[in-house]
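In: no sequence for this one, just the structure:
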């Protein structure tokens, strides 16, 4: 009976969102080229793009290229803006610390405007628009649903998940602390304390939520997919599992650093953006944990500063070297093969 319930739950989710496979590409800002999303969609999953850094025209261009390569579905994702933090002393301390890595470049111009990103995503009409770090305003959720676009909301704890459900989310992405990249905590100041593993979070949410749950964090092969579905998820979302594929096209040094990277070696850090995320222990990341290192500046000041020093050619990681705790299981196979193998192995285990 349990196996039949899992099968029915997965079938219902896939039918509702136009999938053949209950595997979603994580919307990783800066690491979701159209080629990767196309490969995932062609394999039967849900492609993705994280647009938090993108101007509206770039969002439109990405979607046009995606649609030229596949008829499959995708999601677009952005961050809910944080409340501004005025911390000039922390910003100055971060600037002084960055000087040890070399000279800064020119400051960047103004970044994208959240409201304009929201309009661009709506105009692009993906199958799903998703949020992280908070919830969309009710009027925007109503507009999404009026256009037939689903809303997936990321949550790292029961309070945020329940709030997302009550706000009208069509599914909740349950993100465990194993996940690579940024942690989706609504409150940026308490992210370190919300340290719940996926396989503790998932059944707890499954017993309490009415909407489907998408499991995210530490899922890199069929065993993780099967376990997540057995614990109550309707689908899984994977990022690190796809990062080393040729379609992702990440920096070779970043890809190589994930080879054999044990779970305990990955580091939760605010060094790249000021928001907490899990990364490869590069020299740059580890420097921010050393004696005398300051706190990184708040988000988005730290992200702005790191970008400025990168433009100056300083010895700063050329990309944010994110990695989940199961990074060692990631392979360099084509993305479509990764998705197909994960699902085939999961089906065998679930049978």
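Out: Structure received. In this text the structure is predicted, and so the values were computed from the model without any measurement.

In: only C-alpha atoms for contact and neighbour calcs from this point on.
Out: OK.

In: residues near residue 165, how many?
Out: Residues near residue 165, counting by other Cα atoms under 10 Å, number 18.

In: shouldn't it be within a helix?
Out: Yes: assigned with DSSP: H, G, I helix; E, B strand; the rest coil, residue 165 falls within a helix.

In: quick one: contacts for residue 282?
Out: Residues in contact with residue 282 (Cα atoms under 8 Å, 6 or more residues apart in numbering) are 317, 321.

In: separation between it and residue 235?
Out: 32 Å (Cα to Cα, to the nearest Å).

In: can you pull the buried residues of the helix or strand residue 98 falls within?
Out: Here residue 98, judged by DSSP states H and E, is contained in helix 88-98. For helix 88-98, burial by neighbour count (16 or more other Cα atoms under 10 Å) applies to 90-91, 94-95, 97-98.

In: likewise stretch 296-315?
Out: Buried, per 16+ other Cα under 10 Å, within stretch 296-315: 296-312, 314-315.

In: got it, and stretch 250-262?
Out: Neighbour count says stretch 250-262 has 250-251, 254-255, 257-258, 261 buried, by 16+ other Cα under 10 Å.

In: mind putting those into TSV with distance to residue 64 and secondary structure?
Out: Shown next, in TSV, are those (distance: Cα to Cα, whole Å; DSSP: H, G, I helix; E, B strand; the rest coil):
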residue	distance to residue 64	secondary structure
250	22	coil
251	25	coil
254	28	helix
255	28	helix
257	33	helix
258	32	coil
261	36	coil
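
In: tell me the contacts of the closest residue to residue 314 other than its chain neighbours?
Out: Spatial nearest neighbour of residue 314, chain neighbours left out: residue 102 (4.3 Å); criterion: Cα to Cα, 6 or more residues apart in numbering. Residues in contact with residue 102, defined by Cα under 8 Å, 6+ apart, are 309, 312-315.

In: can I get these in TSV including distance to residue 63?
Out: Formatted as TSV, these follow (distance: Cα to Cα, whole Å):
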residue	distance to residue 63
309	31
312	31
313	31
314	33
315	34
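
In: which of those residues fall within helices?
Out: residue 309 (DSSP state H).

In: determine which two of the contacts of residue 102 are furthest apart.
Out: Using Cα to Cα, the two most remote members of the contacts of residue 102 are 312 and 315, lying 9.2 Å apart.

In: okay, the buried residues of stretch 250-262 in TSV with distance to residue 72 next?
Out: As requested, these are exported to TSV (distance: Cα to Cα, whole Å):
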residue	distance to residue 72
250	23
251	27
254	29
255	27
257	32
258	29
261	33
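
In: next one for the comparison:
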């Protein structure tokens, strides 16, 4: 049983470090490792590191394998478009690789020794996989962005309801830029359509936000951007600084960095390339990866994916345990 109704969102790419997850867990909330973009072996290593830091329960989030019908010509054209950016940064654009995110190996490894919670993003697995995790004692959570997706995840133990305000990747089952309701409206819609407990996510960054989510019937609030600037976070220095930089004033949805809709601070790269990026995930992620890494190394915030929810200005650089305490103050 959690002491506080707060969930630290799984943030892929190294942001949800074992240190962050363990600190959140020790504070009485639920921390999540993000397994996206990692191999099964790397994910297992992070699980063991986290277990070495805390005996409290935590979760692991998996990306479902991409179902996108990839237009290779569109990806190649986008890669060509980025050649001047790459040349300026002294790198070459990347080339697409495997699209399954090491899914089979991760599922097999997690089933052999599961964490307390397992969540899924970009879709929901077959009932066989879900039941296998449940038989092993894991709580299974589906990320949904509509009432219809909630109905498709009928075998889940709980639903993470991600509203339009959420930072980083939209967890929709399909790679679409269509409208997603605000989290408060979506929680109401999903509670009407589904029987499972609901975790609210999207722009929730204060104790008042958490209390409001609970008043709407959610059992917890999931917060991601609120933890990005914590010292335990694995976000890059340039990313952390941008969240407090007055030069960045708003967020927007974009496929420019990964080929899937994601919310980030509006920087030059997002503004210039969003209109041309194809719906091709994870191919676009691979293409832009060398540019983003070079930008982060240079401290160039204009070419980095600065994922952020709409309440990004409220994120503090306090330790994670203090952030949990602040979020739970009114709960």
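Out: Received it, and whenever you're ready, just let me know what you need. Since this is a predicted model, take the numbers as computed values, not measurements.

In: need the TM-score between these chains.
Out: TM-score of the superposed chains, computed with TM-score structural alignment, normalised by the length of structure 2, equals 0.91; 322 aligned residues with a Cα RMSD of 2.3 Å.

In: quick one: map the residue nearest to residue 314 of structure 1 onto structure 2.
Out: Here residue 102 of structure 1 is matched to residue 86 in structure 2, going by TM-score structural alignment.

In: helix or strand for that match, which one?
Out: helix 83-89.

In: show me where the stretch 151-300 of structure 2 has its helices.
Out: Assignment of helices within the stretch 151-300 of structure 2 using DSSP state H, counting those that start in this stretch yields the ranges 183-193, 207-215, 237-243, 268-273, 283-298.

In: in the second one, which residues are buried?
Out: Neighbour-count burial for helix 207-215 of structure 2, with 16+ other Cα under 10 Å as criterion, is recorded at 207-214.

In: try the shortest one
Out: Neighbour counts over helix 268-273 of structure 2 (16+ other Cα under 10 Å) mark 269-270, 273 as buried.

In: what's it aligned against in structure 1?
Out: Going by TM-score structural alignment, helix 268-273 of structure 2 lines up with residues 283-288 of structure 1.

In: translate residue 286 of structure 2 into the numbering of structure 1.
Out: So, by TM-score structural alignment, residue 286 of structure 2 is matched to residue 304.

In: check the gap between its match and residue 73 of structure 1 for me.
Out: Using Cα to Cα, we find residue 304 of structure 1 at a distance of 32 Å from residue 73 of structure 1.

In: please apply the same query to residue 317 of structure 1.
Out: Residue 317 of structure 1 is 33 Å from residue 73 of structure 1, by Cα to Cα.

In: more crowded one of the two?
Out: residue 73 (23 against 18).

In: these two touch, right, that one and residue 47?
Out: Yes: if you go by Cα atoms under 8 Å, residue 73 of structure 1 and residue 47 touch, sitting 6.5 Å apart.

In: contacts for stretch 31-43 of structure 2?
Out: So stretch 31-43 of structure 2 is contacted by 7-18, 20-22, 24-25, 46-47, 58-63, 101-102, 105-106, 109 (Cα under 8 Å, 6+ apart).

In: restricted to helices, list these.
Out: Going by DSSP H, the helices hold 18, 20-22, 24-25, 46-47, 105-106, 109 from those.

In: distance to residue 141 of structure 2 and neighbour count for these - can I get that in TSV?
Out: Output for these, formatted as TSV (distance: Cα to Cα, whole Å; neighbours: other Cα atoms under 10 Å):
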residue	distance to residue 141 of structure 2	neighbour count
18	20	27
20	20	26
21	17	34
22	20	29
24	18	29
25	18	30
46	20	20
47	18	23
105	20	13
106	16	20
109	18	15
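
In: which two among these are spaced furthest apart?
Out: Longest span within those, Cα to Cα: 24 and 105, 27.4 Å.

In: which residues sit in contact with residue 211 of structure 2?
Out: Taking Cα under 8 Å, 6+ apart, one finds 330-331 in contact with residue 211 of structure 2.

In: now for it: what does it line up with in structure 1?
Out: Residue 211 of structure 2 maps onto residue 226 in structure 1, by TM-score structural alignment.

In: kindly report the same for residue 241 of structure 2.
Out: In structure 1, residue 241 of structure 2 lands on residue 256 (TM-score structural alignment).

In: please report the distance of its match from residue 269 of structure 1.
Out: 20 Å.

In: repeat for residue 152 of structure 1
Out: Residue 152 of structure 1 is 25 Å from residue 269 of structure 1, by Cα to Cα.

In: now residue 335 of structure 1
Out: Counting by Cα to Cα, the gap from residue 335 of structure 1 to residue 269 of structure 1 is 27 Å.

In: which one of the two is surrounded by more residues?
Out: Taking other Cα under 10 Å, residue 335 of structure 1 and residue 269 do not tie; residue 335 has more neighbours (28 against 24).

In: for the more buried one, which non-adjacent residue is closest in space?
Out: Leaving out its chain neighbours, residue 335 of structure 1 is closest to residue 245 (Cα to Cα, 6+ apart), at 5.5 Å.

In: hmm, residue 333 and the one you found touching each other?
Out: Yes: look at residue 245 of structure 1 against residue 333 with Cα under 8 Å: they come within range, at 5.4 Å.

In: the more surrounded of the two?
Out: Neighbours per residue (other Cα under 10 Å) separate residue 245 of structure 1 from residue 333, with residue 245 holding more: 21 against 14.

In: could you identify the residue of structure 1 that aligns with residue 30 of structure 2?
Out: Per TM-score structural alignment, residue 30 of structure 2 is aligned with residue 46.

In: what's the closest non-adjacent residue to that match?
Out: That would be residue 24: by Cα to Cα, 6+ apart, it lies 4.6 Å from residue 46 of structure 1.

In: same check on residue 334 of structure 1?
Out: Per Cα to Cα, 6+ apart, closest to residue 334 of structure 1 is residue 245, 5.2 Å.

In: ok, the aligned residue in structure 2 for that neighbour - contacts?
Out: Using TM-score structural alignment, the partner of residue 245 of structure 1 in structure 2 is residue 230. Shown in contact with residue 230 of structure 2 (Cα under 8 Å, 6+ apart): 316-320.
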